[in-house]
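J.: Okay, here's the prediction I keep looking at, along with the sequence it came from:
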Amino acid sequence: MLVPSCDPPSRTDGYGVTDARAGWGKQLRLPDFFIIGAAKAGTTSLYDMLARHPGVFLPSRKEPEFFARDDLYAEGIENYAWMFDPARPDQLTGEGSTLYSLSPLFPDTASRIARHVPQARFIYVLRHPVERAYSFYIQLVKNYQNATGDYVVHRRFEDFVLPEFHARAAPRAKVLAPFNAHFPDTPELCLAGSDYLMQIRAYLAHVPRERMLFLKFEDFRRDREAVTKRVCDFLGLPPMEGHPAEAGRRNVSRDHFDRLGEQLAMDTLRNRAGLLWKFRGMLPTSLRQRLRERALARAPRVEFLHEPPAMLPETRALLEQRFAVQIPELSQLTGLDLAEWGLDLPRDQMHPTAVLDANRFPALR
């Protein structure tokens, strides 16, 4: 989508790139569509699949986060638009910042997009809200471990979402990666992205309903081809050639913790083997691999601290109460069948303003 430039260019953009191509008053190429989330709902896989469509150009940076973050937005629209310059005139452009569905943590996102790209379309993938919130927590842990090399989990999920425990939990420097510095460390960090009605209403205040496509993560996992066809139809694109499943899974946290657990187990074996470890390279590769697998299988079970603990049943129950009240309206607004989420609780068990009371969690006290 071409729009006129309205802001003078700055010298260096917030992405660490100096770009003198953008001139004041030139036509800017901006996204035709946005995949706004939800985080941990398959948006990376969807983005990768759309990037393979010949009629679509997507930048290598999936999540530029320009319209959500005040620091990046202050740099000016030109410092965002340059990443869409390589698109051909006959291609649609888009991006996939999941920060765009984290209202009220980033409250100006929808209005900013509407100001600069008033004809844009929006794709929003929903996932079981409690599962999504916990998965987002897992991603935060993974980000911190990858960025710092500190593999101890310093906060449980409850330490993030229970206000009382959050107040005395490990400091943000021990739980949030440096590149997540823009995240506010509040109990809503993991939960706001699952408040789908809040996010949708933020956009409907600025764009008509027909320019929003709602998808379900669970449908995407079952039948990527059908969901991808819906996306192409929504964007006015011809069907994709090839099978969408070829894009594979992306951004799977389970793989990270499995690899890390194996690495830590090997470190333990290395320490036990002592000097013998140095001579392992003298063995044939096939024999070395068999010995390695046998040693790992026979190694005593070590409880590593690298893997986040499971969500407590009490937490799940209370969060289900919080989100269940949204289901009837959410289903009607999105046109999605949400019955498989299992949140159709009796009305007397729905608590839209449920407080995560620490007194209900004696095991954590």
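T.: On my side now, so go ahead. Residues are numbered from 1 along each chain as shown.
J.: switch to C-alpha atoms for all contacts and neighbour counts from now on
T.: Fine.
J.: can you give me the helices in the stretch 251-365 of the chain?
T.: For the stretch 251-365 of the chain, applying DSSP state H, counting those that start in this stretch gives helices covering 253-273, 285-298, 313-324, 327-334.
J.: ranking those helices by burial, who's on top?
T.: helix 313-324 (a mean of 19; mean count of other C-alpha atoms under 10 Å).
J.: Next up, a structure to set beside the first:
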Amino acid sequence: MNKLPDFIIIGAMKCATSSLHEQLAQQPGIFMSELKEPNFFSNDEQYAKGMDWYLSHFQDASPNDLCGESSTHYTKLPTYPQTIERLQKYLPQAKFIYVMRHPIDRLISQYIHEWSQRVISVDINQAIYQHPELIEYSLYTKQLTPYFEAFEQEKVLPVFFEGMLTNSQEELERICQFIGYKSQAKWDNELAASNVSNQRMIKSKWRDLLVETPGLKQLRRWFIPKGFRDWVKTFWTIKQKPELSSENIHYLENIFNEDLAILGNWLGIELSCNNFKQTAKQVSPNWNQAKK
């Protein structure tokens, strides 16, 4: 019988969950699914494949391995409303890791991702009104509350993106302790950061065909200078980091500060958009027992 995952990185989207997935996969005795985001419990089309399909992603794990996967769709309310119910049914024993980033930075990074996937085509200042998910996925307490209601709060580990980048080794050790890893974890500085948003290229079927077809790929490298190839790439890459207007920054800060005040209360710290980055670099967050 295939193993069930012991833990899941549930998000948030664009908070270095891919990098964390890869770092955990490097640790002896930890098995991470090769498909980084199975999205089994969130996406109906994946859930329809059945539990055997999901468990097949862990079939190569050794009996004593800790198993994990990373699906940021699991904290994308209201887009995937059945996630918690399905997780409760099949993985009541699982632990969850939730990585949080400055909410506006996360929103901008998601915008770039959605732009590259042709989901969003309008300017970011229009997008925040036309695509409410940009804001919703940064409302961390809204995404966490259903997990607290369905599982014990202690089964969810809060992690700050900024703290993980600043104190990588210490945060990896804390994460590994949470999932029950008994060996010494080691952060691998050689692993490149995954999914760098400002290097994303907009989706193009014909370009991808030319780039990825094995024979054509080799010919391209032989006969087309790298400088010219890099210049061509600029036609598909976002030209500059999207900039929010001062009015919209103020609008978003008002929304996110309400959510961060609740999150700060849960963690026993003061949190706002203004102090988030500095605080996140200095604090290893844990739930405040007195204020649960």
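T.: Noted; the coordinates are in hand. Remember, it's a predicted structure, so these values are computed and weren't measured experimentally.
J.: picking up where we left off before, among the helices of the stretch 251-365 of structure 1, which comes closest to residue 76 of structure 1?
T.: Closest of these to residue 76 of structure 1 is helix 327-334, at 33.2 Å (criterion: C-alpha to C-alpha).
J.: how close does the closest one sit to structure 2?
T.: Average distance, helix 327-334 of structure 1 versus aligned residues of structure 2 after superposition (mean C-alpha distance after the TM-score superposition for structure 1): 2.1 Å.
J.: circling back: tabulate the helices of the stretch 251-365 of structure 1 (JSON lines), appending distance to residue 39 of structure 1.
T.: Shown next, in JSON lines, are these (distance: least, C-alpha to C-alpha, whole Å):
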{"stretch": "helix 253-273", "distance to residue 39 of structure 1": "13"}
{"stretch": "helix 285-298", "distance to residue 39 of structure 1": "35"}
{"stretch": "helix 313-324", "distance to residue 39 of structure 1": "17"}
{"stretch": "helix 327-334", "distance to residue 39 of structure 1": "18"}
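J.: Out of those, the one nearest residue 195 of structure 1 is which?
T.: Here helix 313-324 is closest among the helices of the stretch 251-365 of structure 1 (C-alpha to C-alpha), at 7.3 Å.
J.: In structure 2, what stretch matches the closest one?
T.: Helix 313-324 of structure 1 corresponds to residues 246-257 in structure 2, going by TM-score structural alignment.
J.: ok, which stretches of the stretch 101-250 of structure 1 are strands?
T.: Under the criterion DSSP state E, counting those that start in this stretch, the stretch 101-250 of structure 1 carries strands at the ranges 121-126, 212-216.
J.: List the contacts of the match of helix 313-324 of structure 1.
T.: Here stretch 246-257 of structure 2 makes contact (C-alpha atoms under 8 Å, 6 or more residues apart in numbering) with 103-104, 125, 138-139, 271-273.
J.: if we go to 7 Å?
T.: Applying C-alpha atoms under 7 Å, 6 or more residues apart in numbering, the contact partners of stretch 246-257 of structure 2 are 103, 125, 139, 272-273.
J.: swap in stretch 180-187 of structure 2?
T.: With contact meaning C-alpha under 7 Å, 6+ apart, stretch 180-187 of structure 2 is reached by 23, 27, 168-169, 172-173, 176.
J.: what's the farthest-apart pair in those residues?
T.: Across the contacts of stretch 180-187 of structure 2 (C-alpha to C-alpha), the longest gap, 14.2 Å, separates 27 and 168.
J.: picking that back up, need the strands of the stretch 101-250 of structure 1 in CSV (columns: distance to residue 290 of structure 1).
T.: Listed next are these as CSV, based on distance: least, C-alpha to C-alpha, whole Å:
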stretch, distance to residue 290 of structure 1
strand 121-126, 43
strand 212-216, 43
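J.: Give me whichever of these is most buried.
T.: strand 121-126 (a mean of 23).
J.: so how much does that one differ from structure 2 once superposed?
T.: Using mean C-alpha distance after the TM-score superposition for structure 1, the mean distance for strand 121-126 of structure 1 is 0.2 Å.
J.: whereabouts in structure 2 does that strand align?
T.: Under TM-score structural alignment, the match for strand 121-126 of structure 1 is residues 95-100.
J.: next one: the matching stretch to chain centre, how far?
T.: 9 Å (C-alpha atoms, centre = their mean, to the nearest Å).
J.: Mean deviation, the match of helix 313-324 of structure 1 versus structure 1?
T.: Counting by mean C-alpha distance after the TM-score superposition for structure 1, stretch 246-257 of structure 2 comes out at 1.0 Å.
J.: one step back: touching the match of strand 121-126 of structure 1 from outside, list them.
T.: 6-12, 15, 155-161, 179.
J.: Among the helices of the stretch 251-365 of structure 1, which comes closest to residue 117 of structure 1?
T.: Nearest to residue 117 of structure 1, of all the helices of the stretch 251-365 of structure 1, is helix 327-334, at 22.5 Å by C-alpha to C-alpha.
J.: who's in contact with the closest one?
T.: Taking C-alpha under 7 Å, 6+ apart as the rule, helix 327-334 of structure 1 contacts 197, 214, 337-338.
J.: from those residues, which would you call buried?
T.: Neighbour counting with 16 or more other C-alpha atoms under 10 Å marks 197, 214, 338 as buried within these.
J.: Relative to residue 244 of structure 2, how far out is the aligned partner of the second one in structure 2?
T.: Spelled out, it's residue 214 of structure 1. Aligning on TM-score structural alignment places residue 214 of structure 1 opposite residue 158 in structure 2. Distance, residue 158 of structure 2 to residue 244 of structure 2, using C-alpha to C-alpha, to the nearest Å: 28 Å.
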